[in-house]
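**Student:** Any chance you could fold what I've pasted below:
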Amino acid sequence: MTATAAVGQESEGPVREREHGAAAARWACAVLAPALLLALTASVCLGSSQVPLGEVWSAVARGVSGGDPVPGTQDLIVWQLRVPRALLAAVVGAGLGLVGTAVQALVRNPLADPYLLGISSGASLGAVAAIVLGAGAGGLLGLGLSSAAFAGALASFALVWAMARRGGGFSPLRLVLAGVGIGQFLSGFTHYLVLQAGDDQQTHGVLFWLMGSLGGAQWSGLALPAAAVLLGLAALLARARALNALLMGDETAASLGVEVTRLRRELFVVTSVLTGVLVSVSGAIGFVGLMVPHACRMVVGGDHRRLLPVAALFGAVLLVVVDLVARTALPDQELPVGVVTALIGAPTLLYLLDQRLEKA
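**Tutor:** Here you go, the predicted model:
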């Protein structure tokens, strides 16, 4: 074999890899899109009372067209309760998949997610402060629930980042450790605020919400998280090539023309906004942002131009299914969504840690 032929074969490798990744992404989207529709349908049909499929679609058609509910049917349950909840689960799952993917690229650590890095804990603290101290009614600094959650997410991430950059260097391991430590501290303060709630019913409601709950879903509350997820996806896709370069290290990314400092600041804002908005409507749901990017990378590879939309779709499917399990696993009792994701995510995290230790 001549040297020219060898070089030609070597150059064909990355091309074949890109083509394989693109084909895998198309297949993944082709599978996940109908899977999401199926999961949404099952989520609306199943529950404390089962609604026949034909009645579900009739109620949805009447709701979309603006028609009045038919007396003697379960239109109100379907259109006012279950459809908004299923759609909110899909939106939150998609957002968590996007945030997890972006954070893992940002810190170059596959074990990072908004929960482990303390972002969710900061958002939860801000949201609980809004609930307990009355910010939702114009109390705490005049911030509403979403604004307070965003402020908490941004502040906690900035604190974690400052700890990780102490001494002028950057260590992904230090970042994760700082996130876990600061997240636990913020969680302790959050629980202290919960204990200061005015009555037992409010305390119980806040604690249930902190473990992740989609039970308060309403049509009026869907617009903000849906808009945040769509804008977040657009913003991250616009920076997909820069995210790919960032995975190769700061120096390599800078040599390719990426303004690393500016990119990280932009990603701080995007991930903090998304996390704050999602936490304000669903509570802190852990491990979704950790599991989804890993599963998607195994199928479509690490190119963020393909990874981001697939992660959003898979995250949506996953959380719709998890919410359905949380509602139906126990008779006459609803589990917090975060409990179900923890039962799945904790073993996943331990497996990933074991794999990294074996490679070390």
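**Student:** C-alpha only now, for contacts and for neighbours.
**Tutor:** OK.
**Student:** hey, which helix is longest across the chain?
**Tutor:** In the chain, taking DSSP state H as the definition, the longest helix is helix 3-45.
**Student:** Which strands and helices lie in contact with that helix?
**Tutor:** helix 53-65, helix 83-107, helix 288-300, helix 304-328 (3 or more C-alpha pairs under 8 Å, 6 or more residues apart in numbering; DSSP states H and E).
**Student:** hmm, who's touching the helix or strand following the first one?
**Tutor:** Using DSSP states H and E, the helix or strand that follows helix 53-65 towards the C-terminus is helix 75-76. Helix 75-76 has contacts (C-alpha atoms under 8 Å, 6 or more residues apart in numbering) with 56, 59, 69.
**Student:** circling back to that earlier point, which of the helices and strands packed on helix 3-45 sits most buried?
**Tutor:** Of all the helices and strands packed on helix 3-45, helix 83-107 has the most neighbours on average by mean count of other C-alpha atoms under 10 Å, namely a mean of 27.
**Student:** picking up where we left off before, what would the helices and strands packed on helix 3-45 look like in JSON lines with distance to Ser121?
**Tutor:** Formatted as JSON lines, the helices and strands packed on helix 3-45 follow (distance: least, C-alpha to C-alpha, whole Å):
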{"stretch": "helix 53-65", "distance to Ser121": "36"}
{"stretch": "helix 83-107", "distance to Ser121": "14"}
{"stretch": "helix 288-300", "distance to Ser121": "14"}
{"stretch": "helix 304-328", "distance to Ser121": "19"}
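**Student:** this one as well, want them side by side:
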Amino acid sequence: MTAAPATTSPPAPAPAPGAGRRSSGARTAAWVTAMTAVLVASITLAVVIGSADIAPLDVWRSIGDHLELTSSSLSQLRDGIVWELRLPRVLTAAAVGAALALCGAVMQTLTRNPLADPYLLGLSSGASVGAVAVLVLGVGWLGLPVAAFAGALLALVVTFALANRRGELAPTRTVLAGLAVSYLCSAATSFVIFWSATGDSYREILSWLLGSLGGASWTDTAIVTVALVVVGTALVSRSRTLDAFAFGDSTASTLGIDVNVTRWTLLTLVALLTGAAVAVSGAIGFVGLMLPHAVRFVVGAGHRRVLPLSALAGASFMIWADTLARTLFDPRELPVGVVTAFLGAPAFAVLLRRRKVGR
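**Tutor:** Now for the predicted structure:
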């Protein structure tokens, strides 16, 4: 009796070319869609929350009326609360959070330093010097973004001039240089306040230094939103370049990238976006440091996903931080920078702990 011949299962078909890329693109689109929905819901709920009786539908009625898309019977009082008071503040918070998170993600890659963010490397402190000088001198609102950008760019140049050694930016030297510049800018800010501030300007400057969105207007919304759209689009379009930088300068150079020119171009864009954000919100920490790490922990390190998702996560996070700042101790209002520090420090510690356990 002869044994039956062994049967072998046919080999599994090879995946079609580009299938992995399409699958990755579908996952990215799904994440972006989900985070966008969270952001829209956050904007609506943040406008609703407060002492006035505002319904979610009232928010969209007011928006539709002012954009001349609809015509509703919303009362003048409710329309004023939504359109003049709450909506500009919420949208400004969203744009500032998106800008800071996006800048943090780009800086962490360009410096190959997980601790890099606009606050740590001196950009926020440099912007504060320029902005406080403008506030003390009484220049109009047009000078504030320009001065904040100039201060951020100058701080960036000094930081990387100190950190640069034989054409390389070592992570440890970069952090130390950023701390030195940050302390120097803080001392300069304190000197300007001590020497020139009088009367009620102390309260205004202190509120700005701690981070505040209490006086946000449509002008502030326009400044940071335009900067976010223009500069953010330029940064997101360089996702593949940032992927190359993540493997080091040598790898990026091998791929045909002019490392020095590209790094300084992207960092200048980061300084511009940071200056615009700081000009309308003051110095706010932890957003650019924590949220990019949280996004990478969830979706991986590819910048095609990390950059837009960091911006969306930063926008939602800042909306809720500002909502807590204005409602937690109502009628008193906390500086939003205090809230981001209280929320960000424990969350970042938990994130570091989980990464350590995973490793």
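**Student:** Rebuild the contacts of helix 75-76 of structure 1 as JSON lines, extending it with distance to Ala149 of structure 1.
**Tutor:** Formatted as JSON lines, the contacts of helix 75-76 of structure 1 follow (distance: C-alpha to C-alpha, whole Å):
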{"residue": "Val56", "distance to Ala149 of structure 1": "35"}
{"residue": "Ala59", "distance to Ala149 of structure 1": "34"}
{"residue": "Pro69", "distance to Ala149 of structure 1": "36"}
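**Student:** what's the closest of those to Ala227 of structure 1?
**Tutor:** For the contacts of helix 75-76 of structure 1, the minimum distance to Ala227 of structure 1 (C-alpha to C-alpha) is 25.3 Å, reached by Ala59.
**Student:** gap between Gly169 of structure 1 and Ala245 of structure 1?
**Tutor:** Distance from Gly169 of structure 1 to Ala245 of structure 1, counting by C-alpha to C-alpha, to the nearest Å: 19 Å.
**Student:** again, but for Arg262 of structure 1
**Tutor:** 14 Å.
**Student:** Among these two, which residue is more densely surrounded?
**Tutor:** Ala245 (22 against 10; other C-alpha atoms under 10 Å).
**Student:** Quick one: average offset of the helix or strand hosting Glu266 of structure 1 versus structure 2, please.
**Tutor:** For Glu266 of structure 1, the host element (DSSP H and E) is helix 260-282. Helix 260-282 of structure 1 differs from its equivalent in structure 2 by a mean of 0.7 Å after superposition (mean C-alpha distance after the TM-score superposition for structure 1).
**Student:** Can you give me the buried ones in that helix?
**Tutor:** Using 16 or more other C-alpha atoms under 10 Å as the test for burial, helix 260-282 of structure 1 gives 260, 264, 267-282.
**Student:** just stretch 346-359 of structure 2 next, same as before
**Tutor:** Within stretch 346-359 of structure 2, the residues scored as buried using 16+ other C-alpha under 10 Å are 347-348, 351.
**Student:** Contacts for it next, please.
**Tutor:** So stretch 346-359 of structure 2 is contacted by 290, 293-294 (C-alpha under 8 Å, 6+ apart).
**Student:** how about a cut-off of 6 Å?
**Tutor:** Met290 (C-alpha atoms under 6 Å, 6 or more residues apart in numbering).
**Student:** what about it, distance to the chain center?
**Tutor:** 21 Å (C-alpha atoms, centre = their mean, to the nearest Å).
**Student:** what does stretch 111-125 of structure 2 give?
**Tutor:** Taking C-alpha atoms, centre = their mean, the mean C-alpha location of stretch 111-125 of structure 2 is offset from the chain mean by 12 Å.
**Student:** which residue numbers in structure 1 go with that stretch?
**Tutor:** The aligned range for stretch 111-125 of structure 2 in structure 1 is 107-121, by TM-score structural alignment.
**Student:** Name the nearest residue to Leu102 of structure 2, sequence neighbours excluded.
**Tutor:** Spatially, and ignoring its direct neighbours in sequence, Leu102 of structure 2 is nearest to Ala311 (5.3 Å; C-alpha to C-alpha, 6 or more residues apart in numbering).
**Student:** quick one: the residue mapped onto the one you found from structure 1 and Pro14 of structure 1, what's the gap?
**Tutor:** Counting by TM-score structural alignment, Ala311 of structure 2 corresponds to Ala312 in structure 1. The spacing between Ala312 of structure 1 and Pro14 of structure 1, counted by C-alpha to C-alpha, is 25 Å.
**Student:** quick one on the thing from earlier: run through the residues that contact the match of Ala311 of structure 2.
**Tutor:** Going by C-alpha under 6 Å, 6+ apart, the list of residues near Ala312 of structure 1 reads 94, 97-98.
**Student:** Am I right that Arg355 of structure 2 sits in a strand?
**Tutor:** No. Going by DSSP: H, G, I helix; E, B strand; the rest coil, the assignment for Arg355 of structure 2 is helix, not a strand.
**Student:** Near the residue nearest to Leu266 of structure 2 when sequence neighbours are not counted, how many other residues are there?
**Tutor:** Closest residue in space to Leu266 of structure 2, ignoring its immediate chain neighbours: Leu235 at 7.1 Å, by C-alpha to C-alpha, 6+ apart. As a burial measure, Leu235 of structure 2 scores 22 neighbours (other C-alpha under 10 Å).
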